[in-house]
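[1] I need the structure of the sequence given here:
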Amino acid sequence: QVENFKEMVHEGTYMLIFSILLSMTIILYFFRNNLNFYPKNIWLKRFAYIWIFQNSIMVISVALRTYYYIEQMGLAYKRIGVFIFLLLTLVGLYTLYQKISTQKSIYYLFRVNTWAVYLVLIVMGTIDWDTQIVKHNLIHYRKVQQIGVNFMVSRAVKTLPLIHQNRHQINPDGSWAEVPWYKDKEWLIDGRIRTFLAEQANYSWLSWNYADYKSKKYFTNVMHYPAHP
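    Sure, this is the predicted structure:
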């Protein structure tokens, strides 16, 4: 069942990309230059609207598949990326509709969609995704069967205190098979913590940042980890 979700999400995303690019190319071709103002193009417009609506339904379908996929497989960067792509796709479809219905230019499409990408990237950059990923997978750890300890400890070091506090909830299956040198879950988590503390001991004040400082303070003062492994 999980593999079916994975295949459906990947297939749906690739088909969506192809369909959007194809529809935009064809629509832009038929509504180029003076054809955009041709008074007898009503049926051409209607077919274009139907195609845009069809692509919108496909966006919703892929979003639902991805949501259920995350429920089964856990949250990860590529799965977040799918939702960002779907959001930008909806913006692109809306601007395409506006171009046809209000007789906008191709420059309008380029300008609005470029701003949309720019603003979305800014907003996405303000979110602490590593922490959100770890929190989500810890909350849903009973459902998530494919996210193992190796994936969790490979997130940013600022998530290490959260992982340490909830280490009993981390699934020992899944990605453990990809770690041929592991001994057990505790050993892998402790090794990541000690490596982090050893790296911090060698850094100067030029490498200081608040996230690392908080993590280091947690392990040295609260958990009494030594600074070196």
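
[2] going forward, measure contacts between C-alpha atoms and count neighbours the same way
    Noted.

[3] which residues touch residue 157?
    Contacts for residue 157 (Cα atoms under 8 Å, 6 or more residues apart in numbering) come out as 196, 212, 215.

[4] what residues are up against the last one?
    When you say that, I think you mean residue 215. In this structure, residue 215 makes contact with 157, 158, 159, 160, 161, judged by Cα under 8 Å, 6+ apart.

[5] so where does it fall, helix or strand?
    Per DSSP states H and E: residue 215 is located in helix 210-217.

[6] list the helices and strands the helix or strand hosting residue 65 packs on?
    According to DSSP H and E, residue 65 maps onto helix 42-73. When contacts are defined as 3 or more Cα pairs under 8 Å, 6 or more residues apart in numbering; DSSP states H and E, helix 42-73 packs onto helix 2-30, helix 77-101.

[7] returning to that earlier point: most neighbours, which of the contacts of residue 215?
    When neighbours are counted by other Cα atoms under 10 Å, residue 160 leads the contacts of residue 215 with 27 neighbours.

[8] and the gap between that residue and residue 208?
    In this view, residue 160 and residue 208 are 17 Å apart by Cα to Cα, to the nearest Å.

[9] follow-up on the earlier one: would a markdown table of the helices and strands packed on helix 42-73 with distance to residue 188 be doable?
    Formatted as a markdown table, the helices and strands packed on helix 42-73 follow (distance: least, Cα to Cα, whole Å):
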| stretch | distance to residue 188 |
| --- | --- |
| helix 2-30 | 26 |
| helix 77-101 | 22 |
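
[10] List the single closest residue to residue 134 in space, sequence neighbours excluded.
    With Cα to Cα, 6 or more residues apart in numbering as the criterion, residue 134 has its nearest non-adjacent residue at 6.6 Å, and that residue is residue 152.

[11] this one next, for a side-by-side:
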Amino acid sequence: MPDCTNIILALSVAWRNYHYIAEYGLAYKRLGVLWFLILVVLGLYSLFAMIQQRRSLYYLWVINAWFLYASLLGSSMVNWDVLITRYNLNQAQHAKIDTLFLLREVSDKNLPLLLNEHELLLERSNSAPETVDKFLQLKIKAFERRTARQGWRGWNWADEVTRRAL
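    This is a model prediction of the structure:
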């Protein structure tokens, strides 16, 4: 059986991270902690399997490298900015929305969601409505400037969805 202390520590961090997300919403580093914890649990499992099956250290390196590769591949298929924004807006009934994080830190891929939920942003924001509107307009202008100077090689679907929403 894997080292129980490490499992208890991983569960403790997961529990605290869960409560932090429930209280303050999703953010990049909170998702990074979850990703790291998943890799830790998989690493502990592979260590246990290596010991049980009397495998070499090379086996441990290879299997953990595959876990890392699969997690990176899987994470590249998710639009994290939209996921973070959608989750935080859906949790707005329970807490204030950290609108400055959504407007300043998260990329402009979340603009369609922010524009659709503008009233909710103003109502549940932890900032003044004027500040929210100001930063929303700044984000729109920054998106328009960025997309105006990129050519056809810079085209991508997420920007097209955002452009159509404006």
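
[12] Including secondary structure, could the contacts of residue 215 of the first structure go into a markdown table?
    Formatted as a markdown table, the contacts of residue 215 of the first structure follow (DSSP: H, G, I helix; E, B strand; the rest coil):
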| residue | secondary structure |
| --- | --- |
| 157 | helix |
| 158 | helix |
| 159 | helix |
| 160 | helix |
| 161 | helix |
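
[13] between the helices and strands packed on helix 42-73 of the first structure, which one is nearest to residue 48 of the first structure?
    Among those, helix 2-30 comes nearest to residue 48 of the first structure, with 6.7 Å by Cα to Cα.

[14] I'd like to know which elements the closest one is packed against.
    Counting contacts by 3+ Cα pairs under 8 Å, 6+ apart, helix 2-30 of the first structure is packed against helix 42-73, helix 77-101.

[15] can you list these in JSON lines and add distance to residue 109 of the first structure?
    Below are these laid out as JSON lines (distance: least, Cα to Cα, whole Å):
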{"stretch": "helix 42-73", "distance to residue 109 of the first structure": "15"}
{"stretch": "helix 77-101", "distance to residue 109 of the first structure": "6"}
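
[16] Could you dump these into CSV with mean neighbour count added?
    Shown next, in CSV, are these (neighbours: other Cα atoms under 10 Å):
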stretch, mean neighbour count
helix 42-73, 17
helix 77-101, 17
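
[17] Quick one: closest of those helices to residue 11 of the first structure.
    The nearest among those, by Cα to Cα, is helix 42-73 at 9.2 Å.

[18] Report the distance from that closest one to the chain centre.
    19 Å (Cα atoms, centre = their mean, to the nearest Å).

[19] Kindly calculate the angle that it makes with helix 2-30.
    Angular relation of helix 42-73 of the first structure and helix 2-30 on a 0 to 180 degree scale: 160 degrees, by axes from the mean of the first three to the mean of the last three Cα atoms, to 10 degrees.

[20] Hey, what's the angle from helix 42-73 of the first structure to helix 77-101? Just curious.
    Angle, helix 42-73 of the first structure to helix 77-101, by the same axes, to 10 degrees: 170 degrees.

[21] Trace residue 161 of the first structure over to the second structure, please.
    The alignment partner of residue 161 of the first structure in the second structure, by TM-score structural alignment, is residue 112.

[22] Check residue 90 of the first structure too.
    Matched by TM-score structural alignment, residue 90 of the first structure corresponds to residue 41 in the second structure.

[23] Make sure that match is actually in contact with residue 9.
    No - in this structure residue 41 of the second structure lies outside contact range of residue 9 using Cα atoms under 8 Å: 10.6 Å.

[24] The spatially most central residue of the first structure: what's it in contact with?
    Geometric centre of the first structure, nearest residue: residue 80, 1.6 Å, by Cα atoms, centre = their mean. Residues counted as contacts of residue 80 of the first structure (Cα under 8 Å, 6+ apart): none.

[25] which outside residues touch stretch 109-117 of the second structure?
    With contacts defined as Cα under 8 Å, 6+ apart, stretch 109-117 of the second structure is touched by 81-82, 85-86, 89, 121, 140, 158-159, 161-162, 165-166.

[26] what about 6 Å?
    Contact with stretch 109-117 of the second structure is made by 82, 162, 165, as judged by Cα atoms under 6 Å, 6 or more residues apart in numbering.

[27] can you redo the residues you listed as a markdown table with distance to residue 135 of the second structure?
    Conversion of the contacts of stretch 109-117 of the second structure to a markdown table gives the following (distance: Cα to Cα, whole Å):
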| residue | distance to residue 135 of the second structure |
| --- | --- |
| 82 | 18 |
| 162 | 17 |
| 165 | 17 |
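
[28] which one of those residues sits closest to residue 52 of the second structure?
    residue 82 (42.0 Å).

[29] Quick one: map that closest one onto the first structure.
    In the first structure, residue 82 of the second structure lands on residue 131 (TM-score structural alignment).

[30] Can you name the element that comes right after whichever strand or helix holds that match?
    Using DSSP H and E, residue 131 of the first structure maps to helix 129-139. Sequence-wise, the next helix or strand downstream of helix 129-139 of the first structure (DSSP H and E) is helix 149-153.

[31] That following helix vs the second structure, average distance?
    Here the mean offset of helix 149-153 of the first structure against the second structure after fitting is 1.4 Å, by mean Cα distance after the TM-score superposition for the first structure.
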